[in-house]
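In: Coordinates only, no sequence provided:
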């Protein structure tokens, strides 16, 4: 793991001497830029009844971070210095703002150019070295996102798996990039890792997304991949949930290189495509308006029952499956104990005009995978045997299709 804690760790720890030098350098640049004769603390740091249209460090720093800066936090750090506090701690967003305002990207660069007292330099470097004992960990995350597209994010984990930062990128129709940032805490319980995040909007912290990953009995750092779920909201303000995969990288540079390209390993796409739940943002007044399929619920109830399917192909031979759809969960099961039905789908399509059954067969069966289409009116008042069409795969992995004869009876 990389140990460059300058801008990516959760805190920057500075001695009183070095923070005093840092703040004085910032004030010199601010005064030279704005030529102010007198400025109150509230206006300088940007809190209480300050004027947002006049110069303030809050405004200057927000232009750098492109996010919310708490002016009272800046004032508090200045007060800690004046009160003689020996160690000053700057949180993640603020250390970046302090250093970047002076055009430094690393605390070491600032020390080399601004600190000339050897003893103070040694003391500050010792603080940095102590902070570096906590490694940071870097991941790219992959998920099936908005507009039916694969998306990437980058995750940085700090402070011995206590805190994290998630960044997600979206591209619009003009290929213009926008980035969303979430901060949060990590809790590990039993075999699971929980992440609860917040984000800043209009200078207010708001609830963000939640993530749960399986980590097993080993330590989290031992795994190159972590698989889990997310829940939250998308860029269209819809409630969403889905599957997400994390891939670990040895350094921040490697993570950034992966994050900078829009290419995604097809293996990950195969695992994630379609693994997403979207709940539209509306409030139905009656149950039939929950979704566009709700009006057909009475038809859906006709799907439960016992079925005998005779699958016909190109030859005169046919192959039979006897199945049931239960009336409680609408799961498909086999009447033959040696045959197991997996990954079954039961639903209405075409505004309730057709029934669609899809499933895989595990066991001794000619049919291994099949999709069946049935006209719904045959199931509303079944009097005689009827037929449908099917397509699927046989036990030799050959694509097959044809007509299927159906015997149907309601379960008693």
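Out: All right, it came through fine. Quick caveat, the model's predicted, so the values are computed rather than measured.
In: drop to CA atoms for contacts and neighbour counts, all remaining ones
Out: OK.
In: pretty sure residue 166 contacts residue 183?
Out: Yes: assessed by CA atoms under 8 Å, residue 166 is found in contact with residue 183 at 6.4 Å.
In: ok, so what distance separates residue 339 from residue 160?
Out: For residue 339, the distance to residue 160 equals 49 Å [CA to CA, to the nearest Å].
In: Next up, a structure to set beside the first:
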């Protein structure tokens, strides 16, 4: 059992005895550090009308995680303890803060130093072993992102395919890296996996992106690749949607190795390039101002009808092609049953001066 798994992986379940030892150790460390004997619970844990300029555990934990911490989380867990709950479960983002605050890089190190009762120690170790039978799954996510660049994310699925942690890295024009973290829940329905995420900014949880992946009839963990869609918003505050590919890795180390490089498999790039919808953050007053194409709608409506294309070579007629554009969906249709039209595009370009047909 690796120490890194204990601190960053799934939810941690503690016996009442061990959680009480953890809580006492945290409070004693805090009081010793700041030389405080008596302090209100709200100020100690950091919730309600506490003074943010004075010492509190919320601020101490946030300095470790570099992310938002709910000051009432540990306080509520203490209430669970007092109410006699058989187990106290700590979420992944909080257990990292709690153990690191005490200077421990693994739960084993904490147990070795803080839990001296052999029976209680054995109970906790058995509980950890049971929890670790819930395997984690590691993926890299690929999509065509901001600034028309291929983007990678790393996705960890845990807690029996109930929760995910997703991280994306972006680089600005000066090649400075920034990381964005999303936490989400998974719902399985029919042949699809639905993921809904949230992210934290200014100490507040906000709605994140949503994802849908086709999994088929087998369990998702059997699939080395999953293909689906994402929808959300980009760094320019625009609504976006597109295609995404997930690639499964054997372990966390292999996933991290792939995530560390900016290179993307050309096969993924071929599949995903331009597979992106961008909706500008703009609210039009009239339908004529929906986009810069709106003024040419009357011209576009005249494109439907029948067309005869004649192909020549050195003034000699080679081939006649009869096509039509239907008046409802503006699809290009063939009048020849032996000719199949696929991936057709009909649009106006150069401010409505030219018609662009592609098929």
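Out: Here it is on my side, so go on. Since this is a predicted model, take the numbers as computed values, not measurements.
In: Need the TM-score between these chains.
Out: The TM-score (TM-score structural alignment, normalised by the length of the second structure) is 0.95; 359 aligned residues with a CA RMSD of 1.9 Å.
In: All the helices of the stretch 151-300 of the second structure, residue numbers only.
Out: 252-260, 266-272, 297-301 (DSSP state H, counting those that start in this stretch).
In: Tabulate these (a markdown table), appending distance to residue 138 of the second structure.
Out: Compiled in a markdown table, those are given as follows (distance: least, CA to CA, whole Å):
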| stretch | distance to residue 138 of the second structure |
| --- | --- |
| helix 252-260 | 6 |
| helix 266-272 | 18 |
| helix 297-301 | 47 |
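In: Ranking those helices by mean neighbour count, which comes first?
Out: helix 252-260 (a mean of 15; mean count of other CA atoms under 10 Å).
In: Between residue 339 and residue 160 of the first structure, point out the one with more neighbours.
Out: When residue 339 of the first structure and residue 160 are compared for neighbours, residue 339 comes out ahead with 17 against 12, by other CA atoms under 10 Å.
In: Give the equivalent position in the second structure for the more buried one.
Out: Structural alignment (TM-score structural alignment) places residue 339 of the first structure against residue 339 in the second structure.
In: Assumed that match was part of a helix.
Out: No: under DSSP: H, G, I helix; E, B strand; the rest coil, residue 339 of the second structure sits outside any helix and is assigned coil.
In: Distance of it relative to residue 332 of the second structure?
Out: 12 Å.
In: now swap in residue 289 of the second structure and tell me
Out: Counting by CA to CA, the gap from residue 289 of the second structure to residue 332 of the second structure is 27 Å.
In: swap in residue 311 of the second structure?
Out: Counting by CA to CA, the gap from residue 311 of the second structure to residue 332 of the second structure is 18 Å.
In: out of those two, which sits in the busier spot?
Out: Between residue 311 of the second structure and residue 332, residue 332 has the larger neighbour count (other CA under 10 Å), namely 22 against 12.
In: So what's the residue count around the nearest residue to that one once chain neighbours are set aside?
Out: With sequence-adjacent residues excluded and distances taken as CA to CA, 6 or more residues apart in numbering, residue 332 of the second structure is closest to residue 325, at 4.7 Å. Residues lying near residue 325 of the second structure (other CA under 10 Å) number 18.
In: doesn't residue 301 make contact with residue 325 of the second structure?
Out: No: the pair residue 325 of the second structure / residue 301 is not scored as a contact, 10.5 Å apart, by CA under 8 Å.
In: And the helices of the stretch 151-300 of the second structure: which comes nearest residue 245 of the second structure?
Out: helix 266-272 (7.6 Å; CA to CA).
In: For that closest one, give me the average deviation versus the first structure.
Out: On superposition with the first structure, the average gap between helix 266-272 of the second structure and its aligned counterparts reaches 0.4 Å (mean CA distance after the TM-score superposition for the first structure).
In: counting contacts, what elements does that helix pack onto?
Out: Using 3 or more CA pairs under 8 Å, 6 or more residues apart in numbering; DSSP states H and E, the elements in contact with helix 266-272 of the second structure are strand 137-144, strand 239-249.
In: Just name the most buried of those.
Out: Taking mean count of other CA under 10 Å, strand 137-144 is the most buried of those, at a mean of 23.
In: Quick one: work out the angle between that strand and helix 252-260.
Out: Here the directions of strand 137-144 of the second structure and helix 252-260 differ by 10 degrees (axes from the mean of the first three to the mean of the last three CA atoms, to 10 degrees).
In: quick one, longest strand in the second structure?
Out: strand 177-189 (DSSP state E).
In: buried set for that strand?
Out: Of the residues in strand 177-189 of the second structure, 181, 182, 183, 184, 185, 186 count as buried by neighbour count, 16 or more other CA atoms under 10 Å.
In: I am finished for the moment; much appreciated.
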